[in-house]
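**Q** I'd like to go over a predicted model; first the sequence, then the structure.
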Amino acid sequence: MSAPDYRPTVFLPKTDFPMKAGLPEKEPQILAKWQAADLYAQLRAARKGRDKFIYHDGPPYANGDMHIGHALNHILKDAVVRTQSLLGKDVPYVPGWDCHGLPIEWKVEEAYRAKKQNKDEVPAKEFRAECRAYAQHWVNVQAGQLQRLGINGDWKKPYLTMDFASEATIVSELLKFAESGQLYRGAKPVMWSPVEKTALADAEVEYHDITSTQIDVAFEIVEAPNAPELVGAYAVIWTTTPWTIPVNQGIAYSEDVDYICVEHLHPELIQSSQPGQAPAAGKSLKERTKRVIVAAALLEQIAKERMPLGLKTDRVLWRGKGADFAGAVARHPMHKLGGFFATPRPFLPGDFVTTDQGTGLVHMAPDHGEDDFALCKAHGINPVFAVEADGRYRADWLWLGGEAKNVINPNLNAPDGPICSDLKAAGALLSAGPFAHSYPHSWRSKKKVIFRCTPQWFVPMDKPIGPSVALRAPPPHPKNGEDVAVPPQAPLGEGDHAQHGGGADTLRARALAAIAATHFTPDKGRNRIGSMVEGRPDWVLSRQRAWGVPITLFVDRKTGDYLVDKSINQKIIERFKAEGVDAWTPEFARELLGDRVDQYEMITDILDVWFDSGCTHAYVLESGRWPEYSWPADLYLEGSDQHRGWFQSSLLQSCATRGRAPYKAILTHGFTMDASGRKMSKSEGNVINPLDVMKTFGADILRLWALSVDFTEDHRIGDEILKGVADQYRKLRNTFRYLLGALDGFSDAERLPVAEMPALERWVLHRLAVLSGELKAAVNAYDFNRYTSLINDFVQNDLSAFAMDVRKDSLYCDAPTAPTRRAWRTVLDIVFHALTRWLAPVLVFTAEEVWATRYPDAQSVHLLEWPEIDAAWQDAALDKQFTLARKLREEAYLKLEELRRARKVGSFLEARVAITTAHSDRIAALAGLDLAELLLVAEVAITAGDTESLMVEKADLAKCARCWRHLPDVNAETELCGRCDAVVHG
């Protein structure tokens, strides 16, 4: 006779929440609802009057689709904003874009080139309009893509550096520099892109490994007052930039280095000494050999690596100190050309000359090197500006003038190229060969750059700042979740700052003090940006392009001074508010200056785009356009590359005009690599496109990945990694599905006071209380990896694998009015409210779906605050008791699994566990717990004994046909246990 079917009497969970997420289809629908309801405005209204948390968004560049770096970056920013809002703070978020600069201009130029048109023939205003339209297009595209990621912000009113008001602010900030004397015009070697024909900032340069031509060149000494025996000998220089030899103006040496003179055999004699070769004919003894001078410490290396047959190292002709070169003069290898090349090349003492590599003698080209420029300038030697903006020697240059190739062309510099060929013909080329090294490239065009001396505008790092720039004392900044007061400036003593102007109030000193007063996450960022500021040269502000904010200065043609007139400056600012960058015209100059207009040069260079972005704090936080903002920001967040970019330009701009950083704290993230840890590259085919990920998995999967990795370091993503994240998501979703089903029909009338709850429920509440504190600490530390891990561990280990497993029996089989079932459903309701809120900053769409499933008429989950978790729920003694019980459960399950595999039991529910222990405290600790319930077995017996043992066997108890538990009170007729019989039959 078969048992009755009691399945209809079991209280199974009921919910319409689907197991299958369907995120790619569902998320856009949820996003549309948020946009229609203006969720951002609702959140501002809900948090009005609360404590502020000011996050200022760094502007991404408006050029191209969002990539995986953008996605990670903005998910982190959104997580900061949402978690701080969850804590009850008012956290406005205004997204922004960097819209000026060469990349956009370059793209517009490409369109002209494709149509065989010349950009320079297009009216400047028309060209700028096309650049503006191009930038606006990508702003719109990226805005849509970022919103699809679930980023909540003021998308109706983002900030753009190309807004007229923003351009006016940038001009206003520039003029503050001018009025305080923090600008100067000078000719210095700067990073220059011959392809893009403009100067570049350090932040616009990246380094790639290349192979160049290294050469050793002989300069004949014609005067040597301290060592006359060296006249006629040759000083040997080494360089990996042969193209700079045509602009050489001197030779640097170190006074303390030991130098040596040996004989060098002419290459033709080397060839003729080989079997079958005839001796070189028509060569005098002087032509066949040379006396050459190099650093003694480098002689063996040179002979081994670059001149294996030419140097006769065993025959020393002279030995001396670098100081012996004082007053010596050499002549350029191409001196026979006359003019510039006939001028004697002096030997100059340089403290930068070392014996790390080369020859210990350095050729000086002040047009193309910082050390070269400074040393030559100190000795009255000026640049000659031989290389044009496009990288070609100017047409009138005596050597290679009008050369079709630019100076970075490998063919020009090759061992058989024009430079080496001419040097060889002059008898000056001692060696030429390949040299692998790292070399700077423009990060935009990916082409090599050069150092080139040109007139540019600079901000001095070490000039004392006048009293006209007031210091703004920094308010407290967050550190480890607390507010810590810091002084306006760190003290400047005789230490690190002394080499940069001592204790003077310089821009460098202010910036270093501001770095010391800023909180960094991770802290290594402090040293990174600090070392960059410590050693950086003066800030090059000018660019020779069209699309950007002009340097709005007038320079007196006689004195070279720029005009400082506050009334004129104010008129400039007001005009830019009305017309933007198109205001800067000769007509406007005449309007401003009247009859004096011919007295002044109107500057037409544009500003470095890093200056633009460095001013965004002034535009966004101070302008009043977004009244919910205030200055300074609590946090800036970007990738670690921005230590040399936006973090630094904002720091320098603000320190120069306000005396302190515009931020209290900086959070940086690493870079996203592929699954193998390699940099992503289209050529490698290993690029992960976030747009494709959202189409396949959904945005919440991408968000869960971004907030689960250790983003402070470089991290990985790939198909298998995303599949693992999707699996983690499914477990979280199934937990929500369980909660929704288990809470079907739950009302406040069913709640049970905590004091009346069984131990398991009180333990879950204890874990919630502990977890709440841990999560708050993670939020304050911006440790989202820990934040998501803590939630996931709680869900998987404490709930799914333990408490929910144990309480299925009570949930399904207890009477609806039973205290155990009421207690569990009360706890599940508390857990539901906690998890939906805690996970809302991570799974923004899923949390909304979950919340709306249970409360279809309620406000958005993203308007809610941190769940109310009573700290009094924490119970260390209870936690210790359950820790022991769970350990016992793990031990028992190992044995029970063996019993099941041996087919002695069909399930653990029909097993008996017998425990013997010699520890009486273990028995006492487990007292009061229903161990059979916690272990999901029929019986558990624990007794005292002399040894430790755990035995499992099949219990001799009947099975309840409704709950399937094996119990002593199962009725033989109904096949129901006492509890189930009462539920079924009343």
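**A** That came through, no problem.
**Q** For the rest of this, base every contact and every neighbour count on C-alpha atoms.
**A** Will do.
**Q** And the longest strand seen in the chain, what does it pack against?
**A** The strand of greatest length in the chain, counted in residues with DSSP state E as the criterion, is given as strand 205-223. In terms of contacts (3 or more Cα pairs under 8 Å, 6 or more residues apart in numbering; DSSP states H and E), strand 205-223 is packed against strand 234-239, strand 329-331, strand 429-442.
**Q** Okay, buried residues for the helix or strand following the shortest one please.
**A** Per DSSP states H and E, strand 329-331 leads on to strand 345-349 as the next helix or strand towards the C-terminus. Judged by neighbour count (16 or more other Cα atoms under 10 Å), strand 345-349 contains these buried residues: Arg345, Pro346, Phe347, Leu348, Pro349.
**Q** Comparison target below:
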Amino acid sequence: MCADTPETPASETPDYKDTLNLPRTEFPMRAGLPNREPGWLDRWERIGVYDRLRERAEGRRPFTLHDGPPYANGNLHIGHALNKILKDMVVRSQQMMGRDARYIPGWDCHGCRSSGRSKSSTARRGRTRTKVDVIDFRQECRKFAEGGVDVQRDEFKRLGITGKWENPYLTMDFHAERVIAEEFQKFLMNGVLYQARSPMWSPVEKTALAEAEVEYHDKESFTIWVRFPVLGSDDPLLQGADVVIWTTTPWTIPSNKGVVYHPEISYGVYRITGAPEDNWVKSGDKLLLADKLAEGCLGKARVDGWERIGDAPSLEGLSVAHPFAGIEGGEGEWDQPRDFRPAPFVTDEDGTGFVHCAPSHGMDEFELYRDAGMLAEVITYNVEEDGTFRADLPLFGGKRILKPNGKEGDANTAVIDALAQSSKLFARGKIKHSYPHSWRSKRPLIFRNTPQWFAAIDREVGDGQDQYGKTIRERALTSIDELVTWTPRTGRNRLHAMIEQRPDWVLSRQRAWGVPLTCFVKKGAKPADPDFLLRDEAVNARILEAFEAEGADAWYKDGAKARFLGDTVNPDDYVQSDILDVWFDSGSTHAFVLRDREDGSEDGLADLYLEGTDQHRGWFHSSMLQSCGTKGARPIRGVLTHGFTLDEKGMKMSKSLGNTVSPADVTKQYGADILRLWVAQSDYTADLRIGPEILKGTADGYRRLRNTMRFLLGSLADFSEADRVEAADMPELERWVLHRLAELDQAVREGYDAYDFQGVFQSVFTFATVELSAFYFDIRKDALYCDGDTARRRAARTVLDLLFHRLTTWLAPILVFTMEEVWLERNPGDAASVHLTDIPETPQAWRDEDLAAKWSAIRRVRRVVTAALEVARRDKVIGASLEAAPVVHVRDPETLAALKSVNFEDLCITSAIYLTNDPSPAEAFRLPEIDGVGVVFEAADGEKCQRCWKILPDVGTHAHPGVCARCDAALA
């Protein structure tokens, strides 16, 4: 406290605290979000916010974000939270900018995980899938999926996600199953459906996989070189010789049906001249090898010497013996000679120059023998759907290629041991190479050719919808380039490359749960036969009618085949088929959601699909192919892609590593708004990191923003329309704030339209915490607290009211709970909600570039003054800035004039300030980045006002003791 005036002893100085206009608000600084957020959720449900928005938005331009359906199983992980929060911010921001923004959440109920969990449940009760009735099994899967939907729906709602939660879309709804079948029938009728073989098989999931479901990871595999004895040659050079092959799949040797070569490769006959006694290759052995690869192969065999004894004679007309021919216990399984023929896919880039053929386990081999008309002779059925050898296969029955966990089984070692026993093993080793894995289970696949159904993507679609191309591929590529907006743009490149290079789409799966392929195949007919597939509109209509009423279970009921085929077709002549690929289910959602629902999309197109980058080969991919095959073009106008979630060190999250972050745990500790704020602060176009320290930093930033909102609320207590001041009548400082509001309003709207939530939040956060809290609020606290009913105070409170309405609505799509709390502090009422409010229009007339330039110069000088005062405070020359009356030397005349036109001492929060264009003395404080400004500290002259704490010469000379003229007027 400063000394009292002589006329007023200290004991008689009044306490003026109660005369100040101090902030009044019940808005707590401590948010308590974990405990309070559920109450707001209940309130929104009680007042029906989502449905009220639909009523208010009638007649507006629609905006539809179509939800990519997650699997209906398990609790949410942090990737789910990221995805749904991004979607929610899109929907809420579009709604608050004047659109009719709709969000219908959905679930994929036919995914294999539901089926797998249900199979496990069945087994626990002592039943297996093979023993249980298929409809009972499907009903159990349905029940499991229903439970998953309920769990995830509650967890999504807890994150503040708005949407039609009471009526989501489910791929297992009867109407959905009917439409999925109907969309498949379009493929059946327009000529793109055909049957062929697919080699990719998941023994873990027990089904074939499409190319889009395959990803490649490094895997260590056995690698072996195997000898096939030459048969049928009269040439002495070849008699007793062995053809050597190389493979990384020893388990395919029991299914070998031949060896192939390339007629243009140079082959030689090599004789071993020296080898250890215990070696698999002996001295005198003769071997056929590609000359380019011979040295490398022989080096693997640990031989001491070899010689090339001649060019390989003509290989045409030879055959070879299987390495297991005559093996003890083989029961004659492999005693027949094996085929030997040329093939275009053989190279001398690696291996031996010869390739062993197991057409049941390799596509090149399958196509070779298919084209030769020999499939019936070479297809084997040695490997079961779980990756085990058939039980009656000699030597290897029941051996497992891969264990259920994806680890190496005992089949490869059993085959290698048998090769050694039969003296046909040339060499062995291990190799680390890129190997196909299932996208879902992350387990290795095996090559197992099985009959599957395909959609031909390069065959002309016979539907007459050729505006964007005649084939599915053409239509998809045109849609990607011309009809879809990509955020970020790299999403276009990725999907375009995938569809440009992809093979035909495998539509069938070997499961019991899902929508069946609603087609009939004629018994005994071949895929090339014109009557192989039944194409009958009446049959199709009966199927769809039954699915609409009973769901897809109708396909499996007794008498279903006769019921669907009717009187015109003999049911005994036809067989039913497999389950439809679950990606076809989700790819068809545009039809039964966007097209068929009243709250779907007027033109059947979504404004946005929003998923992770993995969906370029998943939902984005299948939706594009499916829609292009049935309606001629894409189902979307825009695609947004986000990255994956990693831990704080950038490591992939894993339960085994203990670095996972659960959304439920975050909401319990911090509240859902902190999780939403983390999303908004992150660059979702790349992978996102999250962990305890990152969340702690997010919570700290939240508290700064909350403090800004608390100041607004406290300073606006009792504000009414009578206090409002027109922009033209405001001081320059307030008009500068309005200018910034106009700039920000444009930036916010453009940012939300571009889905740039990081840009929006950073702009608003910086404005709120730096330009407002650390500048405008800091300056205007004096007027707000100490002025009477002045024009300056009314103008400031008018600006605060304008700030309130913009900050709350700008941030409401991000901080849904906090901005509701802020809004209700000033707008109480049972039906009030910030989420029923639009972002207010901000007059562009508020923009004043000249004023902004002037205040930019003023703020630069202010930075030098405040920095100088901070040094004085640090050195304990002053305790507060109001004790100072610095001299400010300004070289630029225009800047000096600008400073003299405003109350610069108020801006610097000093009691006085002296401005001069005199050159700065040597002792003046300067900032190197701001040229031409120097500050010399001087103490303020006068006494301390007991009400506003400014030190002024006139304190104590007015009617009220111990105050300055301004405070005396306020007290009057």
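**A** Nice, thanks for sending it over. This structure is a prediction, so every number in the text was calculated from the model and none was measured.
**Q** Give me the TM-score for this pair.
**A** In this superposition the chains share a TM-score of 0.91, using TM-score structural alignment, normalised by the length of structure 2; 929 aligned residues with a Cα RMSD of 2.6 Å.
**Q** So which of the helices and strands packed on strand 205-223 of structure 1 is nearest Phe784 of structure 1?
**A** Distances from Phe784 of structure 1 to each of these were compared by Cα to Cα, and the smallest falls on strand 429-442, at 34.2 Å.
**Q** Could you figure out how far that closest one is turned away from strand 234-239?
**A** Between the direction of strand 429-442 of structure 1 and that of strand 234-239, the angle (axes from the mean of the first three to the mean of the last three Cα atoms, to 10 degrees) works out to 30 degrees.
**Q** Nearest to the spatial middle of structure 1, which residue is it?
**A** In structure 1, the centroid-proximal residue (Cα atoms, centre = their mean) is Gly639; its distance is 0.9 Å.
**Q** so how far is Ile674 of structure 2 from the aligned partner of that residue in structure 2?
**A** With the correspondence set by TM-score structural alignment, Gly639 of structure 1 lines up against Gly612 in structure 2. Look at Gly612 of structure 2 and Ile674 of structure 2: by Cα to Cα, to the nearest Å, they are 21 Å apart.
**Q** Please apply the same query to Ala455 of structure 2.
**A** Remark: distance between Ala455 of structure 2 and Ile674 of structure 2 (Cα to Cα) = 46 Å.
**Q** Test my guess that Cys615 of structure 1 contacts Gln653.
**A** Yes - if you go by Cα atoms under 8 Å, Cys615 of structure 1 and Gln653 touch, sitting 6.7 Å apart.
**Q** I figured Ala823 of structure 1 hits Met757, correct?
**A** Yes - with contact defined as Cα under 8 Å, Ala823 of structure 1 and Met757 form a contacting pair (5.6 Å).
**Q** mind checking how far Cys376 of structure 1 is from Pro662 of structure 1?
**A** If you measure Cys376 of structure 1 against Pro662 of structure 1 using Cα to Cα, the figure is 39 Å.
**Q** higher neighbour count, these two?
**A** For Cys376 of structure 1 versus Pro662, neighbours defined as other Cα atoms under 10 Å are more numerous around Pro662 (31 against 24).
**Q** burial measure for the residue nearest to the more buried one when sequence neighbours are not counted, as a count.
**A** Ranked by Cα to Cα, 6 or more residues apart in numbering and with sequence neighbours excluded, the top spatial neighbour of Pro662 of structure 1 is Pro632, at 4.9 Å. The local packing of Pro632 of structure 1 (other Cα under 10 Å) involves 23 other residues.
**Q** what's the answer for the one 4 residues further on, then?
**A** Number of residues near Tyr636 of structure 1 (other Cα under 10 Å) recorded here: 21.
**Q** go on, Asp417 of structure 2?
**A** Neighbouring residues of Asp417 of structure 2 were enumerated by other Cα under 10 Å; the total is 13.
**Q** again with the one 10 residues further on
**A** By other Cα under 10 Å, 22 other residues sit near Ala427 of structure 2.
**Q** ok so, going back, mind checking the helices and strands packed on strand 205-223 of structure 1 for the one nearest to Ala143 of structure 1?
**A** Distance to Ala143 of structure 1, taken as Cα to Cα, is lowest for strand 429-442 among those, at 27.0 Å.
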